[in-house]
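> Structure for the following, please:
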Amino acid sequence: MNSGNRSIFPSARSTFFVLVAAALISLAGAFAFMYSGLYDVSAASGHNPLVAWFLHATYEQSLHRHAKNVHVPADLMTTANVEAGARLYQSTCVLCHGAPGQPLSPIGQGILPLAPNLLGATRRNNPQLMYWVIRNGVKMTAMPAFGKTHDDAQLWQIASFLYQARGISPHDYEKMTASGSGK
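Below is the predicted model of the structure:
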């Protein structure tokens, strides 16, 4: 029953060709899907759950990787920084992220995915991560890179406010974002 040098297992060469062919077919299929226009990219409809999961997981991993070497200033949580951050939040962030006790602006309502409620009580708002996002923005979202228009001290002030003000009441928010010292 000797079948010579033949084996029931495919050769490495034929396996390689099958893998290359499968990769090329997959690539051709991806391009065909892309150019078909079938995927709805409008901001008026929700994301496919698989796409949403994939994009959010990619965001989380990228954020943690790129922000790991950001050093938080020792004096970050001073009253002056938090109050200055509150006023900066009111002038630059509230349009998309909203504020306690205030309805979300029409611009904020039109963003998909909706910008997170950064002042929610359950938010972690790690200052290191918040600073990186505020400074660099996030691709394929409405989050701009404020590092192009604001200095590092201002970005850290916003990060300090976001950390300190989680769960802030509408009254305290209004008091803190008022002109002047915030008192």
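
> use CA for all of it now, contacts and neighbours both
Will do.

> In this structure, what residue spans correspond to helices?
Assigned by DSSP state H, the chain shows helices spanning 12-36, 49-67, 79-92, 94-97, 106-110, 127-136, 152-164, 170-177.

> would you turn these into JSON lines with distance to Pro116 and mean neighbour count?
Listed next are these as JSON lines, based on distance: least, CA to CA, whole Å; neighbours: other CA atoms under 10 Å:
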{"stretch": "helix 12-36", "distance to Pro116": "29", "mean neighbour count": "11"}
{"stretch": "helix 49-67", "distance to Pro116": "12", "mean neighbour count": "12"}
{"stretch": "helix 79-92", "distance to Pro116": "14", "mean neighbour count": "20"}
{"stretch": "helix 94-97", "distance to Pro116": "6", "mean neighbour count": "19"}
{"stretch": "helix 106-110", "distance to Pro116": "10", "mean neighbour count": "14"}
{"stretch": "helix 127-136", "distance to Pro116": "12", "mean neighbour count": "21"}
{"stretch": "helix 152-164", "distance to Pro116": "12", "mean neighbour count": "23"}
{"stretch": "helix 170-177", "distance to Pro116": "17", "mean neighbour count": "16"}
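
> To compare with the earlier structure, here is another sequence to fold:
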Amino acid sequence: MIMRRLDRGWWRAVGLGAVLALAGAGLLGGVFILSGLYNVAASRQHFDITNMLIRLTLTRSVATRSMGVDVPDLSDERLAALGARHFDLGCAPCHASPGTEQNPIAAEMYPAPPPLTHAAEDWDAAELFWIVKHGLKFTGMPSWPALEREDEIWALVAFLERLPESGAQDYAALAGRRSGTGEVEFTFGGQNATETLCANCHGDENNPPVHHLAPGIAGQKAPYLLRALEEYASGERESGMMEPIAAALAPEEIEQLARHYAEERVLPSAAGVDMEAAARGAEIARNGARADDIPACLSCHGANTSGQFPRLDGLSAEYISTQLSLFRSGVRKGSVYSEIMMPIAERLSEQQIRDLAAYFASRAGGTGGEASAGPEARQ
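Model (predicted):
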């Protein structure tokens, strides 16, 4: 009985001592924080133990939270090329690129943005995706501007997977630069710098887009191009690639771009369109699908309709399918015009989306929204 009481007394003493120790540690910690003694200057590095703990926490957090990420096929070189073009504009200013030195201002950040030439060796594809999408706290690494545009994030991951094997010349080719006599330089610049910069991803009347995520805009209606750029600039339309570019454009530059591309000839879509699917899509585009309450697409997207509705003729089937899926999932929901498309896209089946995409991809030609005959003219 006496021993039991002694045991209880001992445990009470231990508990009280632990509480007092914690309270004391909290008090000392509070005094230390409020005193300002800790040096938060970027010019003063952490202790080695602090760096070790931060690094361990970071790697374990990324590894845990990237579990379950499904990695798609990243073998498409065009997808990597699109990622390289975004890297060149959005990432290289801080992280540098093969053949270039890091910006001295970025180099003085703490922690400094690391070179990404070995990122794919330090992180697997799922981890790279998570980092690019969500960013990293206390590092200056931002999250992707449009979190729901995972299709764009994978383009950057596809490029980062190839970066360890890329020298300056390989990088120049993938990023859309040209290489002269041993010297690497940008392809964009000069009098028409902005148009050339756009063409690096979107192509022009002589060159196709680098990838279907960047649609061909040659021959697109000027009012639609103007509205699209303004929506990207304001964040109404989500795109981690387009929002920062559009936000940097002055209103007069946006107007100039819209006029410039509207006057260009539409480049025919790539060969290989499923003409049977295109024929089924033609019926929906011209007459709608009454059983599914789907209106005729050409009632809004025809050549002579409002300039606020985009021309779809000649756009790649992949791009059209992607955009209809974005409308259906609610990702493209920010503008007034998206309110028109979202309920229609929700009623479309996967087969109908493929058929419509094939139909519009089979049509091309003209400028400023003129269209050549599609499969219905060949029937």
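
> May I see the helices of the first structure organised as JSON lines, with distance to Ser42 of the first structure added?
Listed next are the helices of the first structure as JSON lines, based on distance: least, CA to CA, whole Å:
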{"stretch": "helix 12-36", "distance to Ser42 of the first structure": "15"}
{"stretch": "helix 49-67", "distance to Ser42 of the first structure": "14"}
{"stretch": "helix 79-92", "distance to Ser42 of the first structure": "25"}
{"stretch": "helix 94-97", "distance to Ser42 of the first structure": "18"}
{"stretch": "helix 106-110", "distance to Ser42 of the first structure": "11"}
{"stretch": "helix 127-136", "distance to Ser42 of the first structure": "24"}
{"stretch": "helix 152-164", "distance to Ser42 of the first structure": "30"}
{"stretch": "helix 170-177", "distance to Ser42 of the first structure": "33"}
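
> Select, out of those helices, the one closest to Arg6 of the first structure.
Within the helices of the first structure, the stretch nearest Arg6 of the first structure is helix 12-36; the backing value is 13.2 Å (CA to CA).

> Tell me roughly how far the closest one lies from the second structure on average.
Its matched residues in the second structure lie on average 0.9 Å from helix 12-36 of the first structure after superposition (mean CA distance after the TM-score superposition for the first structure).

> which outside residues touch that helix?
Residues from elsewhere that reach helix 12-36 of the first structure (CA atoms under 8 Å, 6 or more residues apart in numbering): Tyr39.

> starting at the chain centroid, how far to that helix?
32 Å (CA atoms, centre = their mean, to the nearest Å).

> next one: stretch 106-122 of the first structure
Here stretch 106-122 of the first structure is found 12 Å from its chain centre; the criterion is CA atoms, centre = their mean.

> Buried residues, that stretch. List them.
108-109, 112-113, 115, 117-120 (16 or more other CA atoms under 10 Å).

> Determine how far the last residue of it lies from the first.
24 Å (CA to CA, to the nearest Å).

> With stretch 135-147 of the first structure instead?
Taking CA to CA, stretch 135-147 of the first structure runs 4 Å from one end to the other.

> That stretch: which residues count as buried?
Within stretch 135-147 of the first structure, the residues scored as buried using 16+ other CA under 10 Å are 135, 137, 143-147.

> Any chance of CSV for these, columns distance to Asn69 of the first structure?
Shown next, in CSV, are those (distance: CA to CA, whole Å):
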residue, distance to Asn69 of the first structure
Arg135, 14
Gly137, 17
Met143, 21
Pro144, 21
Ala145, 18
Phe146, 19
Gly147, 17
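
> and the two most separated of those residues?
Farthest apart among those - using CA to CA - are Met143 and Gly147, which lie 11.7 Å from each other.

> what do those two both touch?
Joint contacts of Met143 of the first structure and Gly147 (CA under 8 Å, 6+ apart) are Ile134.

> would you turn the buried residues of stretch 106-122 of the first structure into a markdown table with distance to Asn69 of the first structure?
Shown next, in a markdown table, are those (distance: CA to CA, whole Å):
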| residue | distance to Asn69 of the first structure |
| --- | --- |
| Gly108 | 31 |
| Gln109 | 34 |
| Leu112 | 30 |
| Pro113 | 28 |
| Ala115 | 25 |
| Asn117 | 26 |
| Leu118 | 23 |
| Leu119 | 25 |
| Gly120 | 26 |
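
> closest to Val94 of the first structure among these?
Gly108 (8.6 Å).

> Was I right to think the closest one contacts Gly98?
Yes - judged on CA atoms under 8 Å, Gly108 of the first structure makes contact with Gly98 at a distance of 7.3 Å.

> on that earlier part again, which of the buried residues of stretch 135-147 of the first structure sits closest to Gly180 of the first structure?
Of these, the one sitting nearest to Gly180 of the first structure (CA to CA) turns out to be Phe146, at 23.0 Å.

> how about the nearest residue to the closest one, chain neighbours excluded?
Arg135 (5.0 Å; CA to CA, 6 or more residues apart in numbering).

> How about Phe87 of the second structure?
Setting aside the residues directly before and after it, Phe87 of the second structure is nearest to Leu156 in space (CA to CA, 6+ apart), at 7.0 Å.

> The first structure: which residue goes with that neighbour?
Alignment note (TM-score structural alignment): Leu156 of the second structure maps to Ile158 of the first structure.
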